[in-house]
Structures are given as C-alpha cells and as structure tokens.
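**Student:** only geometry, no sequence info:
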C-alpha cells in the first residue's frame, strides 16, 4: 500500500486529493497544525480513513518528523496562505507560510533516508501581468501580489532542489479551480453563496470588485487528478493545469444568477472600488497542452456546470440550515459534493 502525506488536507484541494488517493488504495496522512479547534468540515466523511500528524510549516524539525512518521512515498504540499487579498495585508506572513515553508520541506525531504516524490502547488498568479496569452510552462513570470511572489520563490526552490539534488520534485502551475468546497472568502464562492441567499430571500444585495478581470476556471476535483498523475511519471517535470477557456467575473455572475432565473442582476450587485486589488491581474488563460500530451489529462467539467453545481449546493445547504434552525438543530448533514 503506497503512502502519501498531504499538507493542507483540510482545504478544498486537500479534501478532493485525499478522496482520490483513498480510492486508489493509498494510506493517507494529513499534516495539520495544532490548534484549539480543528476545521474538518470538508473531510468529515473520510476522517476515519486518514491519520493526522501535528506539524508546522515554520518548524523544519516537525516537518522532518512528519515525513519519518508517515514514511511517505509521495508528499503533496498544498498548504499556504492562499487568499490573494490577505497577502497584501500580511506580506511577511505570506512569505513565511507560502514561500520559505517550501524550502523547509524540501530540505527535510533531502534528509530522509528513502526516495520521496514531491508535488508543489504552484499557481497561475505567478504569471500576474501576463507576458503572453495563453500562458504555458515557458511563459515568463511577473507576479502582481505578495502571494504570487511567495509562490514564485517556492516554485523556483522546487526546481532548484530537483536540479541540485536529483529530488523527484514537480510543480503544478494550476489555474483557478473551484468547487462547492471553495472558501467563502474567494470571489467565486462569494458570488454563488450570495446568489443562493438572494434566491431564498435571505439577502438583498452584495458587493464585488473588478468585474472585468478574466480567469481560466476549472473544477478542483479534476485538478487533483493532474497532481497525482505528475508523480506517476518516470521523470519529474512542471505542468500547467488549466481548461484553456477564459471568463470574466461578470460572466461568472451572469452564470450564477441564471441558475436561479435572474437575467438582470444589476439591482443585486454593487461594485466597490475598495475591493479592487492594489495591483490587478487582468487576464489569466492557461495552455495545458503538455499535461494533455504527457499526463493524458483533460478537464471533465465545464464552466457552466461548475457554476451550477456551486449555486445548487449553496441553495441546498442554506435551505437545510434554515430548516435546522426552525427545529432547533444547527447540524448540516449534506456535505458539499
């Protein structure tokens, strides 16, 4: 039975990846930071199948101990401070958790006594002020946020350790990927959750920033399959993972309101200048030809289906929560798909 260690296992990607690896017969270890509370909502349905290890991205010794405890064949490093807006407010913390933590993990991997395959979660935010459209593995980077800068450091450290020490280390340059499990602070889930509230009569309106920013949005469940495939190749390499189709935030709002039968959504949405980024990323569009050719990977879920899934799930959960409140129970028993 192969074993895998996942950092960030309680996040969106970590939950889908844990499901995938369990289905493939892996022994799955989840690295978590000790805290007074444990947010396990996304993985509640598989908690009994995962062994959790306390460690901290800022403590290299704890990372080494986590590796030795799990004796992992594969490590998927998904943990980071991943909300771009917060990175402008906390640039130093973002550098520590998103950038320097990867150097600590790579150094820990170099010290263990067996061969480990390593996946680093890179991001399309590294392209930032894009130098070519679409972006592929050879496109120059130009990050436009502390998050993107920290991820770029982590990306190049992964390449450096691969070339310097012959580590099997890959980076997946993943473009935006969403799901019903996306956090409410991200614009996609903010939109679908607000639309669901408006549909149920729980909200009158909500605020957004730049409606014209364009992103390449895919389904997170598809993207974790690409992560796994990267670590099954004979030689390590880096891959762009994307759908190859770009939509604006306005398009996302259109699609979300269409799910509840609203064509003119202007009365429900306010554009607030303070929600714009200090340095905006106007367009991201990925070319995943290498992943298609070498990994045999292609996305399975399109934009409209993805948005519909998110809106319907939010409506279902909000309606269920409302009924639970009427009955005096706060439990939500139907997890996000």
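**Tutor:** That came in fine, so what should we check first? As the structure is a prediction and not an experimental result, all values here were calculated from the model. Numbering: from 1, shown residues only.

**Student:** please count neighbours and contacts with C-alpha atoms only from this point.
**Tutor:** Fine.

**Student:** secondary structure class for residue 28?
**Tutor:** What DSSP: H, G, I helix; E, B strand; the rest coil gives for residue 28 is strand.

**Student:** typo on my end, it should be residue 191
**Tutor:** Here residue 191 is recorded as helix under three-state DSSP.

**Student:** again, but for residue 202
**Tutor:** Assigned with three-state DSSP, residue 202 falls in the coil class.

**Student:** structure B:
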C-alpha cells in the first residue's frame, strides 16, 4: 500500500485528490491546521478514511513530525492562502504560508524522507502580465499580486531543492480550475451561487469586478489526476496544466445566467470594490507537454463546468432554504 501525505485536504483540490488516491488504494495522511472549528464540508464523505495529523506549513517542527509519522511515498503540498484579494490585505501572512511554507515542507522532506516524491501546487497567476500567449513552461513569469509572488518563490524553491539535493520534486503550473467545491469567495463560485440565489428569488443583483479578465478554466477533478501523474514519471519535471481555451468573466456570467433562463444584464452590477490593484488580463495555457509526456487530457469542457456548478448551487439552496426560513 502506497502512502501519501496531503496538505490542504479540506480545500477543493485536496478533497478531489484525496478521493483519487483512496480509490487507488493509497493510505492518505491529511495535514490539519489546528482551528477552533475545523471545516470538513468537502471531505465529510471520506473523513473517516483519512489519517489526520495536526501541523502547519509555518511550523517546520510540526512538518518534520508529520513526515516522520506518515513516512510517505508521495507528498502533495496544496495548502496555501490562495485567494488573490486576501493576499493584498494580508501580504505578510500570504508570503509566510504560501511562500516560506513550501521551503519548510521541502526541508522536512530533505531531513526525514529525501526519497519521497513531492508535488508543489504552482499557479498560472505567476505569469501575471503575460510575456506571450499562450503560456507554457518556458514563458517568463511576471507576478501581479502578493499571492502570485509567494507562489513563484515556492515554485523556484522546489526547483532549487530538486537540482541541489536530487529530490524528486515537481511543480504543477495549474491554470484556473473550478468545481462545486470551490470557495464562495472565488469569482466563479460567487457567480454560480449568485445566479442560483437570483433564480430562486433570494437575491436581486450580483456585484462583480472586472468582467473583461480572461481565464483558462478547467475542472478541478481533472487536474488532480495530472498531479498524481507527475509523481509517477521516471524523472521529476514541471508541467503546465490547462484546457487551451480562454473565456472572459463576462462569458462565464452569460453562460451561467442563460442556463437558468435569465438575462445577466438585468442583474449584474460592476463594483469598483472588487477590482484588483494590478489586474491579470489574459491567461491561456499550452498543456501540450503534459498531454505528450503524462498522457493527460481534460474531460469536462467550459460550458459543462459552469452548468455543473450552477446545478450544485441550485440544489444546495433548494435543500437548505426551507430550513433557513423556518429558523427566522
């Protein structure tokens, strides 16, 4: 039985990856950051199948302990302060967890289990003010937020540990990937949740920022398979994972509203409060390397992804709404 240590298990990617690994017979150890009230909504259905270890990316000693306990064959670092908007409000905390936290994990692996295979969750946000379209593994980086700058630090530290200590360390430069498990603060889920509420008469407008930003959106459930595939190769390397298609926020909005028979223009209000200080205008990935070397391909297209997320929020709100009204 292979053993894997996963950070960020309760998030979108961590939950899909844990499911994926469990189905393949792995023993999955989940690093859990101590909070007064842990949130398990994404992993409630598999919570009892996971081996939980308390730890924190900002605490090297706890990571050393976690690696000692799990003795893992593979380690997936998915934990981070991952919301771009929050990174501007908390730049130091973002740098400590999203950047330095990667170094802490790499150092724990180097000291305790140097032959373990390591996956670092990098991001297309590192391309920022893009130097070329589409973006590939060789495209220069130009981060435009504390979040993407911290991710870039973690990305380069992964490369440095790989080259300096011959560690099997990979970075997946994942373009935007979404699902019904995405947090409500992210624009995609904010849109689908807002559409569902408007359709059900629970809200009458949806306030958004820049509608012209373009992103390469895929399904998170597809992308976790790429993470696993990277650690099954003979040699460690870095890979762009994307769909090769770009769509604007406006297209996402239009697709979501039209799915429930509504005209988005009647409900969407642009709000300056949701504009980024430094915008990333266009992200479009070239995943040909991953397709060729990993044999990876997407299975869910853009329209199906939006519909999936709207359906989930409609169902969730219809189930919970009677209870909410009774409680008033």
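**Tutor:** Done, it's in. Here the structure is a predicted model, which means the values were calculated and not measured.

**Student:** list the contacts of residue 53 of the first structure.
**Tutor:** Taking CA atoms under 8 Å, 6 or more residues apart in numbering, we find residue 53 of the first structure in contact with 29-32, 66.

**Student:** would you double-check that it falls in a strand?
**Tutor:** Yes - the assignment for residue 53 of the first structure by three-state DSSP puts it in a strand.

**Student:** residue 62 of the first structure touches residue 56, doesn't it?
**Tutor:** Yes - between residue 62 of the first structure and residue 56 there is a contact under CA atoms under 8 Å: 6.3 Å.

**Student:** the closest residue to residue 135 of the first structure other than its chain neighbours: how many residues sit nearby?
**Tutor:** Counting by CA to CA, 6 or more residues apart in numbering, the nearest residue to residue 135 of the first structure once its immediate chain neighbours are dropped is residue 286, at 4.9 Å. Counted by other CA atoms under 10 Å, the residues lying close to residue 286 of the first structure total 25.

**Student:** can you tell me how far residue 286 of the first structure is from residue 204 of the first structure?
**Tutor:** 36 Å (CA to CA, to the nearest Å).

**Student:** now residue 196 of the first structure
**Tutor:** Distance from residue 196 of the first structure to residue 204 of the first structure, counting by CA to CA: 11 Å.

**Student:** next one: residue 107 of the first structure
**Tutor:** 51 Å.

**Student:** ditto for residue 276 of the first structure
**Tutor:** Separation of residue 276 of the first structure from residue 204 of the first structure (CA to CA): 22 Å.

**Student:** hmm, back to that, what does the residue nearest to residue 135 of the first structure align to in the second structure?
**Tutor:** By TM-score structural alignment, residue 286 of the first structure lines up with residue 285 in the second structure.

**Student:** in this structure its match contacts residue 242, no?
**Tutor:** Yes - the criterion here is CA under 8 Å, and residue 285 of the second structure meets it with residue 242 at 5.2 Å.

**Student:** need the residues touching each of those two.
**Tutor:** 175, 216.

**Student:** and residue 129 of the second structure, that's in a helix?
**Tutor:** No - the assignment for residue 129 of the second structure, made by three-state DSSP, is coil rather than a helix.

**Student:** where along the stretch 101-250 of the first structure do the strands fall?
**Tutor:** Assigned by DSSP state E, counting those that start in this stretch, the stretch 101-250 of the first structure shows strands spanning 117-123, 168-174, 177-178, 206-208, 214-215, 218-219, 239-241, 247-248.

**Student:** having no further points to raise, I will conclude here.
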